[in-house]
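Student: Need the 3D shape of this:
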Amino acid sequence: MIRSALAVTALLSLAACQQGEHARHASTDHKAPAQKDLLARGEYLARTAGCNDCHTPGYAESQGAVDKAQWLVGSPVGFRGPWGTTYPTNLRLKLSTMTETQWLDYSAKLRTRPLMPDFALRDMTLEDRRAIYQFVRSLGPAGQPAPAFIPPGQNPQPPYFDLVLPAAPPVAASATASGS
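Tutor: A predicted model of the protein is given here:
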C-alpha cells in the first residue's frame, strides 16, 4: 500500500514537472511572437510616422533607402527659426538611457521646439509608443549626440535650414479706409 502510494506520488510529481516544463515553453513561445510583432510595429511606425525623415541622415533624400543600421541616429542638420536652432535627437542614444516606463511617461508629455511634431507622438496609443521604444532599443545605441539647441539670435554652423516666415503683407489703403 505504501509502495503504491509512493509510486503514484512519484508519477504525479513527474507529470507535474513535465507539465510545468511544457507551460514554461508555451509561455516563452507565446511571448516571442508578441515581441516580434511589437518590433515589427515599431519599425512600421518609425518608417511611416516620419521619425526617419528627420532623425535619420539622408533618409528623405534617398527616399527611404538607408540601411536600418543607420536609422534614428540624429542629425547634424539644424532647423533655424524664430525659436532658435533645433537638431533632431539621436533617438538610439536617448532611449538607451531610459526604461520603457520612463519613455512612456516622457513621450506622453513631450513638448519640444519645432520642427518636431510632438503632438503626433503624444496622440499615439500606449502600445504604439511601446512599439517605438522596443524597436529603437532593438537597434542598439549608435552614433553621436545631436548638436545642442542654439537660442534665437545666435548663428549656427552649417548645415541648417533657415525657416523664415514672410513679413505680413501691407494693409491696402482702401481696406483701412473702408474699415475692413
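
Student: CA atoms for contacts and neighbours, from now on please.
Tutor: OK.

Student: any idea how far the residue most central in space within the chain lies from residue 30?
Tutor: With distances taken as Cα atoms, centre = their mean, the chain has residue 132 as the residue nearest its mean C-alpha position (4.3 Å). With distances taken as Cα to Cα, to the nearest Å, residue 132 is found 21 Å from residue 30.

Student: Quick one: residues in contact with the helix or strand containing the residue nearest to the centre of the chain.
Tutor: Secondary structure assignment for residue 132, by DSSP states H and E: helix 126-139. Applying Cα atoms under 8 Å, 6 or more residues apart in numbering, the contact partners of helix 126-139 are 38-43, 45-46, 69, 72, 91-92, 95-96, 100, 103-104, 107, 121.

Student: To compare against the first, here's the next sequence to fold:
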Amino acid sequence: MNKLVIALAVLLGASAAVATLAAASRNDLVQRGRYVVMIGGCNDCHTPGFALAAGKVPESQWLTGDELGWSGAWGTTYAPNLRLRFATMDLAAFKGYAHAFTARPPMPYWAVNAMSDADLEALYAFVQSLGPAGKEAPAALPPGVAPPGPVVQFPAPPPALAAH
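Tutor: This next block holds a predicted model:
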C-alpha cells in the first residue's frame, strides 16, 4: 500500500475519532444542562403543570413558558418561554444576559447571575437541544391590573419587611 493511502486512512480514522469524541462531549454537555434545569427548579415555573404533575411532563413540553400568573405588590409576572428566548441568542449573548439580568418576583434571578460559565454553557446546550416550541407567555402586568387567568397570589409583605 502506498504511503499516501496509509496517511489518508490514518487521517480519516482520526477525523472519525474526533467527531465521535465531539458528539460524546456535546451529549455530556446537554445532559449536564438537563441536570442544571432539574436541580435549578426551572421547570417548576417555566413548564406548564410540572409541579402539579410531580415532574411527570414530557420533555418535549419543558420550558415552554406558562400562562399561570404570579401576582403580588409588583403586579403579575408570567414565566417566559425559555426555548423561544434562547433561540434568539447565541451562547456569548446568553451568558452576558444570564450574568446581568434582573427580573420581577418570583424569579430567583440572583441564582442565575451566580451560575458558572460552565453551568450556563450546559444550560444553553440543553435548551438549544430541545429546539424552539410553544408560544410566548403573556406579558407582565403592572400593579393594579387584574390578570385575566389563574394566578398564584402573594400576600403583601409584613410591615417590618416592607420598610426595607
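
Student: what's the TM-score here?
Tutor: In this superposition the chains share a TM-score of 0.91, using TM-score structural alignment, normalised by the length of structure 2; 160 aligned residues with a Cα RMSD of 1.5 Å.

Student: quick one on the thing from earlier: residues in structure 2 aligned with the helix holding residue 132 of structure 1?
Tutor: With TM-score structural alignment applied, helix 126-139 of structure 1 matches the range 117-130 in structure 2.

Student: quick one: residue 62 of structure 1 is in a helix?
Tutor: No - assessed with DSSP: H, G, I helix; E, B strand; the rest coil, residue 62 of structure 1 is coil; it does not lie in a helix.

Student: Tell me which stretches of structure 1 form strands.
Tutor: Per DSSP state E, structure 1 carries strands over the ranges 78-81, 84-86, 160-162.

Student: Residue 125 of structure 1 is nearest to which of these?
Tutor: strand 84-86 (26.3 Å; Cα to Cα).

Student: so who does residue 39 of structure 1 touch?
Tutor: Contacts here follow Cα under 8 Å, 6+ apart; on that basis residue 39 of structure 1 touches 131-132, 134-135, 138.

Student: Can you check what angle separates the lengthiest helix in structure 1 from helix 126-139?
Tutor: Longest helix in structure 1 by number of residues, with DSSP state H as the criterion: helix 2-48. In terms of direction (axes from the mean of the first three to the mean of the last three Cα atoms, to 10 degrees), helix 2-48 of structure 1 departs from helix 126-139 by 90 degrees.

Student: quick revisit: what distance separates the match of helix 126-139 of structure 1 from the middle of the whole chain?
Tutor: Put simply, stretch 117-130 of structure 2 sits 8 Å off its chain's centre (Cα atoms, centre = their mean, to the nearest Å).

Student: contact partners of stretch 92-111 of structure 2?
Tutor: Taking Cα under 8 Å, 6+ apart as the rule, stretch 92-111 of structure 2 contacts 70, 74, 77, 86, 112-115, 117, 120-121, 124.

Student: how long is that stretch end to end?
Tutor: 19 Å.

Student: Okay, buried residues for it please.
Tutor: Neighbour-count burial for stretch 92-111 of structure 2 flags 94-95, 98-99, 105-107, 109 (criterion: 16 or more other Cα atoms under 10 Å).

Student: Redo those residues as TSV? Include distance to residue 51 of structure 2.
Tutor: Putting the buried residues of stretch 92-111 of structure 2 into TSV (distance: Cα to Cα, whole Å) gives the following:
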residue	distance to residue 51 of structure 2
94	26
95	27
98	24
99	26
105	18
106	15
107	15
109	19
